[in-house]
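Q: Next one to model:
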Amino acid sequence: MTNVVAVVGGRAAAFELGVVCQAFGLDRSDDTAGLPSYDFAVCSPDPGPVMTTSGFPIQVDHGLDRIAEADLITVPAWPEMDRAAPPLLLESLRGAAGRGARVLSVCTGAFLLAESGLLDGRRATTHWQFTDRLAERYPEVKVDSDVLYVEDGPVITSAGAAAGIDACLHLVRQEHGAATANALARRMVMPAHRSGGQAQFIEMPMPTPAAEDGLSDLIDWMQANLDQPLTVDALASRAAMSPRTFARRFKAATGTTAHRWLLDQRLQLAEELLERTDLTVDAVAGRAGFGSADTLRHHFAARRGVGPATHRRTFRSA
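A: Below is the predicted model of the structure:
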């Protein structure tokens, strides 16, 4: 994946476009972390000045012919979701997917993909405010309102703007491996992987653990001791809480359970070790806190769809 384009219409969603630009649109050819650079452009059915939803214009120099060159077509939200899209744009999206390009939408960008027919029969998501509308308007789409992003074939759809970052990091991980995705996440001051789904944001936002929660230091300690047998009772004792209080506060602070958080962190560590070291699968399992290679294989296959050895062959750097 070397060529990326962002598609905007009569109006552009400034923040969502910025998300895509941050992930794929910066020249990182001289980056000491070895982050990838892409041939990136913004295109529109009507090139020229395009007004953003924030009230300032941007200059778009490329037309829809730019889509025909791209390996990845991104739709960073689609503010005009209640208006019919230009037929040539819909045709261009279908043509790109037909030749094997990948397509990624952020937030309401899913409405444009649904209108083009690319989501027919596929799982997809959008911002929780609009999932019911998407399902009602396009009954052929299998709308999943609980996820931050979902990949179905060559199409990735994501929820609100921040979930677009999650989706972009997921794609970078697939294309370049865990180490590159983690380095990019650190550069963006983002977690490389967020657990849970967007349902946690409907009633209240997910707070960041604060020092007064009694969990911030503990979570840092957990991150540094993933190879240890970290039970809920032991963690609760370390946090000077009852197991029930600890479980409640941990979920409130992170949006997930301690068990799920540990599993995600251990899988992420295992990915990095498989890609960057010569450790055996048994040694990786021990270092990442799974205890045995069989346990690692079970969780790796359940979450990633492949075994550790296959992942290593796919993503191992030369």
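Q: make it CA atoms for all contacts and neighbour counts henceforth
A: Noted.
Q: So for the longest helix anywhere in the chain, what gets flagged as buried?
A: Longest helix in the chain by number of residues (criterion: DSSP state H): helix 258-276. Within helix 258-276, the residues that qualify as buried by neighbour count (16 or more other C-alpha atoms under 10 Å) are 258, 261-276.
Q: One more: stretch 180-195?
A: Residues of stretch 180-195 classed as buried under the neighbour-count rule (16+ other C-alpha under 10 Å) are 180, 181, 182, 183, 184, 185, 190, 192, 193, 194, 195.
Q: Kindly report the same for stretch 200-210.
A: Buried positions in stretch 200-210, judged by neighbour count with 16+ other C-alpha under 10 Å: 200, 206, 209.
Q: here's the other one to compare against:
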Amino acid sequence: MSIPKIALFIYPNIPLFHFSVPQTIFNIEIEGQKLFEVTTFSVDGMPIRTEKTVMIQADGGLEQMLDADLVIIPGWDDIHQKPDHELMTALQKVHEKGIKIVGLCYGAYPLAYAGLLDHKQVTTHWAGSADFKQKFPCVNLDKDALYIEDAGIITSAGTGAALDCCLYIVGEIYGAKIANKISRLMVIPTHREGGQAQFIEQPISTMTYDTEINRLLDYLRHNLSKPHTIEELAVYSNMSRRTLTRHFKHATGLPIVTWLNNERLRYAAELLEVTDYSIDKIAESAGFNTAVLFRKLFKNKYGTNPNHWRKNFNQQLSSSDEYS
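A: Below you'll find the model as predicted:
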């Protein structure tokens, strides 16, 4: 059985990390055996200079794609710049031929410019999501997913998610056991599921302009495990229910219940990362009535379940699991 051939695109000013992730993962050998045959290609087959002035030698030009089983576009230098016509035409031919194409991070842009992503489910780096949606309204963008495969095209979120996407590809071809071996060799967690959220850390507003609301926020943060009603909080704040809900929304931008659930989920995520508490105990500590409700709200917010979150972010437990 011949090993899969991967054609890895290089372009002027390519970030070294974007290039090195697929170059490293797909060149790893397991027990002395190559898993993939990796070649690099540029538009004209000439060497390119990276953003850090490192030169990368190309194995050939666009013709390399037509002989590959998988074509990878690792990012893009300028999201406002259309690819060369020759590259877009070649990508279209490759897709028509049924060769799988991968756009890592902003690598979704050249694929979209080439018209390959219309009406497909895709993702890209969260920082470019607004621009991407504006430029390509016919593409179904999921700004939260780590990676998505749809109709022979795989797209991934930014930088770190490229690792997950590449490990996913390894797993699809060789199985989870080999993908896990590679992740151990690289000393990184096993790959995260594609539907998992990108874990963008949103800034948490600890203070507002409203002194009374600030006092209430402090009270709630110190009493997350306790049940709360709007009536009780209104009494605590010396306001009517209607006045409290109006002031709270105006100060924080969120209804009280939404804000409280977000704080409870944030705290629960911290407990998953730094403790070995059971899911039931974490749900109780964070103020959720049942573990079932906690799991549902956690999945809705973060796109993954509490156990997967813990597996990826609780380093102590993850390390022990590696060798169990």
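Q: Just give the TM-score of the two.
A: TM-score of the superposed chains, computed with TM-score structural alignment, normalised by the length of structure 1, equals 0.65; 234 aligned residues with a C-alpha RMSD of 3.2 Å.
Q: Among the buried residues of stretch 200-210 of structure 1, which lie within helices?
A: residue 200.
Q: Correct me if wrong, but residue 45 of structure 2 is in a strand.
A: No: assigned with DSSP: H, G, I helix; E, B strand; the rest coil, residue 45 of structure 2 falls outside any strand and is coil.
Q: Which parts of the stretch 151-300 of structure 2 are helices?
A: 160-174, 176-185, 211-221, 230-236, 241-252, 256-274, 279-285, 291-302 (DSSP state H, counting those that start in this stretch).
Q: Per the alignment, residue 135 of structure 1 pairs with which residue of structure 2?
A: For residue 135 of structure 1, the aligned position in structure 2 is residue 133, judged by TM-score structural alignment.
Q: is it true that that match touches residue 143?
A: No: in this structure residue 133 of structure 2 lies outside contact range of residue 143 using C-alpha atoms under 8 Å: 9.5 Å.
Q: In terms of helices and strands, where is residue 51 of structure 1?
A: In this structure, residue 51 of structure 1 sits in strand 48-52 according to DSSP states H and E.
Q: Comparing that strand with structure 2, how large is the average distance?
A: Its aligned residues in structure 2 lie a mean 1.7 Å from strand 48-52 of structure 1 after superposition (mean C-alpha distance after the TM-score superposition for structure 1).
Q: how about that strand, aligned to which bit of structure 2?
A: With TM-score structural alignment as the criterion, strand 48-52 of structure 1 aligns to 46-50.
Q: can you check stretch 294-304 of structure 1 too?
A: Mapping stretch 294-304 of structure 1 onto structure 2 (TM-score structural alignment) gives no aligned residues.
Q: buried set for that stretch?
A: Using 16+ other C-alpha under 10 Å as the test for burial, stretch 294-304 of structure 1 gives 296, 297, 299, 300.
Q: Stretch 43-53 of structure 1 now?
A: Buried residues in stretch 43-53 of structure 1 (16+ other C-alpha under 10 Å): 43, 44, 45, 46, 47, 50, 51, 52.
Q: wait, what's in contact with the third one?
A: By that I understand residue 45 of structure 1. Residue 45 of structure 1 sits next to 8, 9, 63, 64, 86, 88, 89 when contact means C-alpha atoms under 8 Å, 6 or more residues apart in numbering.
Q: Please, where are all the strands along the stretch 51-200 of structure 2?
A: Secondary structure of the stretch 51-200 of structure 2 (DSSP state E, counting those that start in this stretch): strands at 55-56, 70-74, 100-104, 121-122, 140-141, 147-150, 153-156.
Q: Tell me which of those strands approaches residue 320 of structure 2 most closely.
A: Closest of the strands of the stretch 51-200 of structure 2 to residue 320 of structure 2 is strand 147-150, at 27.1 Å (criterion: C-alpha to C-alpha).
Q: From the contact counts, what lies against that closest one?
A: For strand 147-150 of structure 2, the elements it packs on are strand 121-122, strand 153-156, helix 160-174, judged by 3 or more C-alpha pairs under 8 Å, 6 or more residues apart in numbering; DSSP states H and E.
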